[in-house]
Every structure is written in C-alpha cells, then in structure tokens.
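Undergrad: Quick one: sequence plus predicted model below, questions after.
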Amino acid sequence: MIEPIYNWFDGMIDSCRVHDMVLDLIRSLSREENFVTILNGMDNTSSSCTIRRLSLQSGKDNNSMAQATGRLLQARSVVAFPSAVALVPALDSCRVLRVVDLEGCYLSQATNSLIYLEKLHHLRTTRVPKGIGNLTCLERVLWLGIDGSTTNIMEDLCLLTEMRQLYIQLDEWNVKLLECLCELPKIQELIIMVITGQRNIGGFDAWVAPRHLCVLSTRNSTWFSTLPAWVNPSLLSDLTGLSIAVKELHQVHLTILGKLPALRCLEIEVDNMKLRILEGFVVGAGSFPCLVRCELSQFVWPVVFQQGAMTRLRDLTLELFYVRESRGMAISYGGLDLGLGNLPSLEDVSTRLLYEGASKEDMRQAEAALRHAAEMHPNHPHHNISTGMMNSDVFDNGYDKLVDRTSDDIVPVFGYS
C-alpha cells in the first residue's frame, strides 16, 4: 500500500508512492483537517477556514482563487505548478510563509514580492529574485538559475549564512561562486551544474568543505586538479554522496575515498588517459563499506575489485580506456577479470570500453570475458557492455573524436563533450 522511493543519488528513501485507495483517504482526511487546500479544477477545497498550505495545480480556478486570496494571510507553504501560473497570488502579504515552490514557473511579479518574506526557509524556483539577500532565514534554495543577467546575485547569496541545501544551475562558470560559497559555513548539500559552457579547471581547488557536508555534486561544472585534501574520512564522516571530476587521480586517492565511512554514492570522472597516467586501480578489501552505487568514468584499464570490497554495492558503471600492450600494459585480452564475483550485492553492471590499437578479435574476447563474468555472478545482475575505438589524435584533441566499433549485438553508449 505504501512503497518507498529511493533517491537516485545516494540510495536513501526520500519519498513514497501510495495506492490510489490510500491517496483518496489522504485527500479526504486532508480536507477534514484543513491540512492542505488544493485548487485543480476538480477537487477543490470549499472550506472557509484559513489556508495553511496551498497547492495550485490548474489554471481553471480563477473564481476559487479569488475566494481563497483573503484566507492566505496565515499560509505556511505555497506550491504552484506551471499550468497554474496565472493563479499565483501576490505573496508579499503572506508574511509567515516558510516554503515556496515555483519550479518551472515564470513569475516576475511574485519573485519581486518574495524578498519581503523574512521568515522564508525553503525556496524552489528557476528565477532569481532580486534582493534575495534579505531572506536571511533561508536554509534551502533548490535549482536557482543564474545567467549573464543575474550574475550580481552572488553578492546576495553571500548573505544567506543559514544556507544548508543549495542547488545552482549556471549558464557558464562564475568566478565569484567560490568566494560566495566560502561565506556559507553551514552547507550540507551542494549541487552545481553548468548548462552550456565549458567546465572550469581548478576553480574549486581553494574551497574547503565544511565537516558536516553530506552531498557534493560538481562533476558537471568544474574539474578539481587532484583529490582535495579535505576529502578525508576523519573530516567528512557524514558524506553520503560525492560526484566530482578530478584531473589526476592515483591509487592512493582511491584508497582514501574507500575509507569514507558513510559514502553511499560515488561518481568520479578522471582525465588520466589524456595525461598519460596508464596505471590500473585496485579496490581493496574493506573499502567503501556503505557504497550502493558507483560510477568510475574515463579510467585507464584495469579496475580490479578484491574480495571484501564494496560489500553493499548494487549498481556499478565503469567507463574504461583499454590500451594495447605496447602502451606499457601487459594484459591478456581474453583473460580479463575485474573481480565482479567479489561484489556480493551486485544487481546491475554497465561497462563502456574504448580501445586503442586492438583488433576486432581482441575486442570480442574482452567483451566475452566481461559478459561471462556477469553471467557467472551468483546474483545474475543485469549487464550492458558497449565498446568503441579511439582515434589516434584523442590525446591532442580530447575525447570528442570517437569511432564506433560496437558489435552488432551490443548497444553503443557514448556521451562525451
């Protein structure tokens, strides 16, 4: 009757799905208790009580909204869907609002009025309200869009010292961002995405994460030069999710990551092939004790999992460069063994291989070895293997020139930029 929904990033439960009968019961009880007022054109609340929580789901209720406006003075939360954007009232009179969710809504009038809500704790919007620095009680701001016309918002963000959860979308990297984040000592979750521009290199190297950091995702915005010194098990005991790009990574760094006691999700992208760091990696026994999802991207072959490593891992994605022996790596193409059988909880494995200087037979043998390893695993995990060839100029021009050499029965998976 009640099904938990797990967060895609760290595997934690963050919501639930209920049966239709349970949903009908929840709606009925919510109306009786005046828990939430829903305006959707069909199931509107007709009560004359003060509105505490308002959900605007349809733009067909102008009359109902007009009747409800006078009962919004004590509203604690307002959630508006884009289809109901025309119904959003002026919010400056709702001085006790704690939560405002306007994701996907373009509301120039409402977002000028938001800055007067001094008690606001949670804001979800894609449009930056000018003067957001006045909202000094803000603890959560989700998917704040910043473009060339709103770069001055960084000065306002520096004032939000109570911030704990901050998700930002940038058109391109902003050099003022690092200075701003250094003024937010209570950050627990930080996600930064660059939508169009190139990923910055080294722009985050000077940042030091607070000890209570739980989630960090900057992989789609910037490259760390190497693994930061603050990524340390004695400093980040609460870290559950980490998604970063690191230019240069060595075995000692992977060993440090493996000691993070609470880490449940790891996404790490490296640039070792372009830097000609042709070393393999070993995930040792006892490392990554809580990890449930792992993605290792652009690693040079091989990554080997020893018995006792990643004992809770369910989902594994490997993106590997597989080089010929003359490049200094004496590996038998037909005898590949990643140690997948040493991962007792494995349910899903996806491997993407890029070859340099390998024959078609070499490729088929490697694919067959990986497929055999997945099929022989006691859990019989779902597996997907894709392959491709690198052009010789990949080292000079990055990873944008890839030639598909995928066999007929395997679906290619590429998405480099």
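TA: On my side now, so go ahead.

Undergrad: hey, let's count contacts and neighbours off CA atoms from now on
TA: OK.

Undergrad: just checking, what packs against the top helix by length along the chain?
TA: Scanning the chain for the longest helix, with DSSP state H as the assignment, gives helix 360-376. Identification of packing neighbours for helix 360-376 by 3 or more CA pairs under 8 Å, 6 or more residues apart in numbering; DSSP states H and E yields strand 382-390.

Undergrad: Could you tell me which residues within the helix or strand that the strand it packs on is followed by count as buried?
TA: As assigned by DSSP states H and E, the chain's next helix or strand after strand 382-390 is helix 394-397. Residues of helix 394-397 classed as buried: none (neighbour count, 16 or more other CA atoms under 10 Å).

Undergrad: also this one, for the comparison:
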Amino acid sequence: MIQPVYGLVDSMIYACRVHDMVLDLIRSLSSEENFVTVLNGMDHTSPSNTIRRLSLQICKENHIMAQATRRLQQARSVIVFPAAASLVSTLDSSRVLRVLDLEGCKLSQAVTSLKYLRNLHHLRYLGLHGTVIDGSTINIIEDICQLTEMRKLHIRLDKWNDKLLECLCKLGKMEHLFMYVKSGVRRSIGVLDAWVAPRHLRVLRTQLSTWFSTLPAWLNPSLLTDLPWLCIAVKELRQVDVTILGRLPAMSWLELEVDNVKLGILQGFVVGAGSFPSLIRCHFSQFVRPLVFQQGAMPRLRYLVIDQFHVPDTRGIASSDGGIDLGLGNLPSLQSVRVALLQEGAGAASDEDMRQAKAALRHAANAPQSSCAPNRYSKNGRRCAS
C-alpha cells in the first residue's frame, strides 16, 4: 500500500508514495472524515464549517470559495497552488497555521499581503520557493533574523547580501542550511569565514553559493558530532584538513570542491586508516591529484566521484605495473567509481596522455582488493576540457 522512494545514489528512502487506487481511497476517506478540504472549482458541495487542512488549487469567483476562505480561523495546514495565488491575502485570519506552502505563487506584486506572516506564531513550515519576492531581499533577510527557532533554511540569492551573515549568526538552532546563487552569478569568496555553525547542524550545502577561504575551524569532531551531509567549496585545502574531516563520525555524504588547480597547489592527499568511518558517497572536485586511499579508510564508501582530475600529474602516483595507484582496492564497499579527466590548462595533456590515463584508471579500478570481499565496479572515464 505504501511504497518507498529510494535515492539514486545512496539507496536511502527519501519519500513514500501510494498506488493510484489507494490514493483515490485516501481522498474519499479524507473527505468523509473532514481530514482535508480540497477546493479546485469542480466540487459543488459546501465545505465543512471547520477547515483543518486546506488545499487551495484554483480560484473561481463563487460563493463556495468565498465561504471556505472565510472559515480558516482553525486551519492548521494550507497549500496554495499558483492558480489560486490571488487568495493568499485571505489567510491573515489563520493565526494557528503550522504549515503554509505558497510554492510557485507569483507574489512579486503582493509582498505587502504577506505581512500577516509575522503573526503566525505556531508556523513550523513556510514554503516560498518560486514566489518571485527577491525584489525585497533586504527586508526578507531582516525578517529571517527574527525566526530564531528556525531549523531548516533553503535560500537562493541573486547576489550576496552582507546582512545574511549577521542573520545566520542569530539562528543558533539551525540544523539544515542550503544556499545557492542564481545561475550565472559568480560565487563569493570568504563571506562565511566569520560564521560559526550551530552545534546541531546536520546538513550544510553552500558550495553553489560561496567559497570558504580555508577549512572552518568549527568543522571538527569535537564540535560537530552529528553532521551526516557536507557540501562545501574551500579555496585552499591541506593534508591536515583532510585528516580533520576524516574524523567526523556521522558524515555519510561529502562533496568537497577546492581550487588547487588555479592556486598551483601540486600536492597530493592521503586518506588514512580509520578515516571517514560512515561515508557512503564522496565527490572530490578540482584536486590536482586524486586522493590516495590507505587500507582501512572509508570502510562503507559505495560511490566515489573524482571531478577534474589533472592528467599531467598522474605520473607522480604511477605504480610499478603502469597503473595509477589510488588504493581503490583498499575500499571494501566500493561499488561505483567515476573520474572526469581534465586535459587542458597548465601543462596540457596530449591525446595520448589522455588515452594512457584512462587505461591506467580502469586498471586501478579492476585491481583485486587486498583481503576484501569481491566487489563490482562501474568504471567510467570521460574527457573533460575546461
């Protein structure tokens, strides 16, 4: 009856769904029990006097719609679809709302109609994605600063606003933080260097919006004991930083982008025994040389992506049999390896260098594991020019 929806890369359950026939039954029972009220302009029966959960799907000028929007004093959850966006202002009487989802509703001309949000003291979830209110960015950020109980924040910026750092410093209970910049906007550098993450942080994804100058001091196991998801961009990375990250006990997903190619940092990195004990998926980007894995490192790693691997520097980690000694055989749970080769740039590689690098990487992925159970690998080498 209830079917799980699995992630494509980590096999974790991200959502649930039901069969269409079961969905029809749920809708029928929900209507009979007054569990949810759906207004879509097709049902001509009057809704119940008490509306707890409302799905407002279309706006039609009829008395049923008008009656429903006037009886929202006890509503706990309201979802408004774009076709009913003109009725958003009628929600000001819903003072006990816990969930308000306005995703996709074009509110660029109706920002003033959202002033009632500050009176929704019981609100636990607010969805404003795609509502086209970045025209009042400063005011919105100032309002966010007042939401000191906020646990999750997903925000896309047209450009960086200095007030946002001040705002983030006030949100001491933050658990999930996703930050993006508009496509084509250049990422800022160092604007989050002064930020100290809350101790309860569980998900941090900022690599699409800004660069940290160096690895933040608060990213260490003594301060963050329950951080399973980390996606950041760091301008300069050192071996000690890799060691520190490897001691984060709960981290299962890591996306780490560096700028070593542009900075001319030619050093390689080693992932030592016991590092990254819970990691399942790992994505390294713009390392001049890929990391070398020692036996006992990343015991649960299934998926490894190395992006923009600089081909001219593969000679420095070549093995005696002509392969590339990455130590992939030391990763007992590895199922998939994907490497994107970088041909151009300083000391550009020839086509023959590219061919040899691909062959060497395939050889490394096919190498027998050292005292480990058999594994299946997905080997993909692709040519990537910047």
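TA: Happy to help now that I have it. The shown structure was predicted, so the numbers you read here are calculated from the model rather than taken from an experiment.

Undergrad: Mind reading off the mean deviation between the longest helix of the first structure and the second structure?
TA: When the second structure is superposed, helix 360-376 of the first structure averages 2.8 Å from its matched positions, counting by mean CA distance after the TM-score superposition for the first structure.

Undergrad: which outside residues touch that helix?
TA: The contact list for helix 360-376 of the first structure (CA atoms under 8 Å, 6 or more residues apart in numbering) reads 333-337, 340-341, 349, 355, 380-383, 385, 387.

Undergrad: same thing but 10 Å
TA: 322, 324, 332-341, 346-355, 359, 380-389, 405-407, 410 (CA atoms under 10 Å, 6 or more residues apart in numbering).

Undergrad: now it, how far from the centre of its chain.
TA: 31 Å (CA atoms, centre = their mean, to the nearest Å).

Undergrad: Specify the angle between that helix and strand 382-390 in degrees.
TA: Here the directions of helix 360-376 of the first structure and strand 382-390 differ by 160 degrees (axes from the mean of the first three to the mean of the last three CA atoms, to 10 degrees).

Undergrad: ok so, going back, quick one, which of the contacts of helix 360-376 of the first structure are buried?
TA: For the contacts of helix 360-376 of the first structure, buried by 16+ other CA under 10 Å: 322, 324, 333-334, 336-341, 346-355, 381, 383-389, 405-406.

Undergrad: From one end of stretch 236-243 of the first structure to the other, what's the distance?
TA: One end of stretch 236-243 of the first structure sits 15 Å from the other (CA to CA, to the nearest Å).

Undergrad: quick check: it aligns to which part of the second structure?
TA: Counting by TM-score structural alignment, stretch 236-243 of the first structure lines up with residues 224-231 of the second structure.

Undergrad: quick one: that stretch to chain centroid distance?
TA: 12 Å.

Undergrad: And Glu279 of the first structure, how close does it get to Val304 of the first structure?
TA: To Val304 of the first structure, Glu279 of the first structure is 12 Å away according to CA to CA.

Undergrad: I misspoke; the intended subject was Leu239 of the first structure.
TA: Relative to Val304 of the first structure, Leu239 of the first structure is positioned 24 Å away (CA to CA).

Undergrad: the more surrounded of those two?
TA: It is Leu239, of Leu239 of the first structure and Val304, that has more neighbours when counted by other CA atoms under 10 Å, with 24 against 18.

Undergrad: Surely the more buried one is in a helix?
TA: No: Leu239 of the first structure is assigned coil when assessed by DSSP: H, G, I helix; E, B strand; the rest coil, not a helix.

Undergrad: where's it relative to Val231 of the first structure, distance?
TA: Leu239 of the first structure is 9 Å from Val231 of the first structure, where distance means CA to CA.

Undergrad: Need the residues touching each of these two.
TA: With CA under 10 Å, 6+ apart as the test, Leu239 of the first structure and Val231 both reach 211, 260.

Undergrad: Among the buried ones among the contacts of helix 360-376 of the first structure, name the ones in strands.
TA: Assigned to strands by DSSP state E, the following of these qualify: 322, 348-355, 383-389.

Undergrad: what range in the first structure does stretch 254-262 of the second structure sit on?
TA: Under TM-score structural alignment, stretch 254-262 of the second structure corresponds to residues 266-274 of the first structure.

Undergrad: So Gln239 of the second structure sits against Leu215, correct?
TA: No: Gln239 of the second structure is beyond contact range of Leu215, at 11.1 Å (criterion: CA atoms under 10 Å).

Undergrad: between these two, which one's more packed in?
TA: Applying other CA under 10 Å to Gln239 of the second structure and Leu215 shows that Leu215 carries more neighbours, namely 22 against 12.

Undergrad: what's the counterpart of that one in the first structure?
TA: With TM-score structural alignment as the criterion, Leu215 of the second structure matches Leu227.
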